[in-house]
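Visitor: here's a sequence, model it:
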Amino acid sequence: MELEPELLLQEARESVEAAQSYRRELGQRLQGLREARRQIKESASQTRDVLKQHFNDLKGTLGKLLDERLVTLLQEVDTIEQETIKPLDDCQKLIEHGVNTAADLVQEGEIAILGGVGEQNEKLWSFTKKASHIQLDSLPEVPLLVDVPCLSAQLDDSVLNIVKDHIFKHGTVASRPPVQIEELIEKPGGIIVRWCKVDDDFTAQDYRLQFRKCTSSHFEDAYVGSETEFIVLHIDPNVDYQFRVCARGDGRQEWSPWSVPQIGHSTLVPHGMLLPSHS
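Guide: Below you'll find the model as predicted:
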């Protein structure tokens, strides 16, 4: 049985409206996919930059520390060398002086001997007297090699394995932050922010909540503590705010990466004094 023209037209209109609604829904989902893709791409790019900067800083710091340690050790070598060489230098000067004295004495004695005992008798007596005053049997003591410092460097190769182990374990890459904002509840002049852990392996000691107007480029702290919700006051009505939260692991000093920022606003105008609460 054929439909009447009016019913057919109505059904066609409804089909068009359904198709338009379906297209809008698909468009919104495509937009959601684009935002999800952009978040992955941008966070991956930022993470790469953070990793590169951190490890470049680490290499620079380690290189500087190694250079400073090398300078210290080289200075120790210089000090030991100078202190232990000085007695040898003094001994060498004494020996060289003795060598020169003996050489002069040999030359003078040979001349006196060549003159015989005649006219040169006076030279022989003078030489013999001079030689008797020089201790030709007194030799300076030269230290044995076993008694002389022999410098060396003691370098523990195990430090390389220790450093290697620490480096191989240094840093982690997470697909998502350990905490996320789960709910924003508008209140007159304020917004209650609730968050939760999404990483079961992460033990949180403290949380840190920040917010800013969407038109601002600077986040400011709203709360630091162990609670998992907080009411942010002095919120301008009908103004979009961005919220983010991070956590500090038990026994750790550094904060975790920030959660994905969430946008919220309050349409409720403040009435009187609004006291902080966790209701």
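Visitor: when you work out contacts or count neighbours from here on, use the C-alpha atoms and nothing else.
Guide: Fine.
Visitor: in a strand, residue 263, correct?
Guide: Yes. Applying DSSP: H, G, I helix; E, B strand; the rest coil, one finds residue 263 inside a strand.
Visitor: verify the contact between it and residue 240 for me.
Guide: Yes. Residue 263 lies in contact with residue 240 (CA atoms under 8 Å); the separation is 6.4 Å.
Visitor: show me how far stretch 269-279 is from its chain's centre.
Guide: Per CA atoms, centre = their mean, to the nearest Å, the displacement of stretch 269-279 from the mean C-alpha position of its chain is 44 Å.
Visitor: what do you get for stretch 252-269?
Guide: Centre-to-centre, stretch 252-269 and its host chain are 27 Å apart (CA atoms, centre = their mean).
Visitor: please give the structure of this sequence too, so both can be compared:
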Amino acid sequence: MMEIEVQTELLQEAKESIEAARNYKDELEQRLQGLNQARKQINGSSVETRDVLRRHFDVLKASLIKLLDERLVLLLQDVDKVEQESVKPLDDCQKLIEHGVHTAEELLREGEVAVLCGTAEEKLGNFTKKALQIQLDSLPEVPSLVEVPCLSAQLDECFLGFVKDRIFRHGAVAARPPVLIEELTERPGGILVRWCKDDDDFVAQEYRLQFCKNTICHFEDVYIGPDTEFVVLHLDPNIGYTFRVCARREGRMEWSPWSIPQTAHTTLTAHEWITGCEGFSLSSRRDMALRNDFPTCGVLYSKEPTYTSGQTLTFRMEAAGQPDKRDSIGVCVEPQNGCDSLQRDKAVCISSNGAVFVNGKEMTNQLPCVSAGSSVTFDMEVVSLGSVFNDAASFKLRVIISSGNREVVFDWLLDHPCDALYFGCSFAYPGWKVLVY
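Guide: Below you'll find the model as predicted:
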């Protein structure tokens, strides 16, 4: 009997060891796969970087040669221009002198003939008269060598050293891009992308975020600006999207290399406003609502109770109308027809003037006024499920409402657990446009 128990125990230990060895092998193979991916990333990025460097310097060399040739042509044209302008007065002077020489030669011949015919007073008189008219004592001015241009090339001997120094400092090879994506968080109908610098010496002026649908693989810009996070909206649920980000140094025009692409997807469907409310006009995706000119209007609610604790609900004001103390933006347990505001029981909200209401009562703490461009966020988490024996308060939510650079935190007591909440808004006057995500 003892031998059977020992054999059974040994068999069980052997099975456990086999299972442990199998799990160990699987873990090691996964790590090998990770190492292979890391090696591929290094080798692939090295090949790509070499190609980028070669292409860049080939283009740079061709451009430099072209620029030098163009500069040489301009300088040679300057030489031609100065030469032509400087020689023209000399040519004019030469023509004048040559004309004088010719005139003098003719006069000389006439004088010699007149002298040979010494008895012809008329010829001697005409010759003397002609000689006086020519003004044989008047000679043209010929410029001295110091008065005419002497062309030379003025070249900066330090230029080559300057260019050499700039070339030696041109370009750099970095082991990692200066910016990396550190967080991808799913949002209803979107993904929150957060990034950070991976190089403390890199002073970023602005960032550029791109994304693409994995089935298309064509990146497009989705954000350019100074912020280090952005919610990419209007994404299809359960579809993979790839994101990458780069940065631009302060005072520079070129962008840095792209970060390592990161892929994520959202399982949460987008928030939607309910249709049919006469006081509001909705966008095609029903995530943006515009308070129209309809004279009377109640509360516009969400289509379904899609906001749950642990998520962040954001209202972004795309436009603003005339504020009113009855305005409200917030969440509630259930819709109530006939109400013109969320400032009521079983609801928490913020008014356009920044006042916060919990179950219809105004809090002493107040947030900044809501205006065009403002974003109001709601974050909630369950802090107490209460007790079935306590009818007064069986469910407690910790609520954080943020607007601008301020926030209020409070506990919201409900009489029964609530898995999901409705969101809503109301505005007394037209012109307000709110996007929810």
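Visitor: TM-score for the pair, please.
Guide: Taking TM-score structural alignment, normalised by the length of structure 1 as the basis, the two superposed chains have a TM-score of 0.83; 277 aligned residues with a CA RMSD of 3.1 Å.
Visitor: mind listing what's buried along stretch 6-15 of structure 2?
Guide: Neighbour counts using 16 or more other CA atoms under 10 Å place no residue of stretch 6-15 of structure 2 among the buried ones.
Visitor: please look at residue 265 of structure 2 and residue 234 and confirm they touch.
Guide: No. With contacts defined as CA under 8 Å, residue 265 of structure 2 does not count as touching residue 234, sitting 12.0 Å away.
Visitor: higher neighbour count, the two?
Guide: A side-by-side neighbour count of residue 265 of structure 2 and residue 234, using other CA atoms under 10 Å, places residue 265 first with 21 against 15.
Visitor: can you pull the contacts of the more buried one?
Guide: Neighbour list for residue 265 of structure 2: 186, 191, 237-241 [criterion: CA atoms under 8 Å, 6 or more residues apart in numbering].
Visitor: which of the residues you listed lies closest to residue 414 of structure 2?
Guide: Using CA to CA, the shortest approach to residue 414 of structure 2 within those belongs to residue 186, at 27.6 Å.
Visitor: now for that closest one, how many residues are close by?
Guide: When neighbours are counted by other CA under 10 Å, residue 186 of structure 2 registers 19.
Visitor: repeat for the one 3 residues further on
Guide: The number of residues packed near residue 189 of structure 2 is 23, by other CA under 10 Å.
Visitor: gap between the residue lying closest to it once chain neighbours are set aside and residue 411 of structure 2?
Guide: The spatial neighbour of residue 189 of structure 2 that comes closest, neighbours along the chain excluded (CA to CA, 6 or more residues apart in numbering), is residue 270 at 3.8 Å. According to CA to CA, to the nearest Å, residue 270 of structure 2 and residue 411 of structure 2 sit 27 Å apart.
Visitor: closest one of the contacts of residue 265 of structure 2 to residue 109 of structure 2?
Guide: Residue 109 of structure 2 lies nearest to residue 241 out of the contacts of residue 265 of structure 2, by CA to CA, at 104.6 Å.
Visitor: is it fair to say the residue nearest to residue 189 of structure 2 lies in a helix?
Guide: No. Going by three-state DSSP, the assignment for residue 270 of structure 2 is coil, not a helix.
Visitor: so what does residue 78 of structure 2 match up with in structure 1?
Guide: By TM-score structural alignment, residue 78 of structure 2 lines up with residue 76 in structure 1.
Visitor: what about that match, neighbour count?
Guide: By other CA under 10 Å, neighbour count at residue 76 of structure 1 equals 12.
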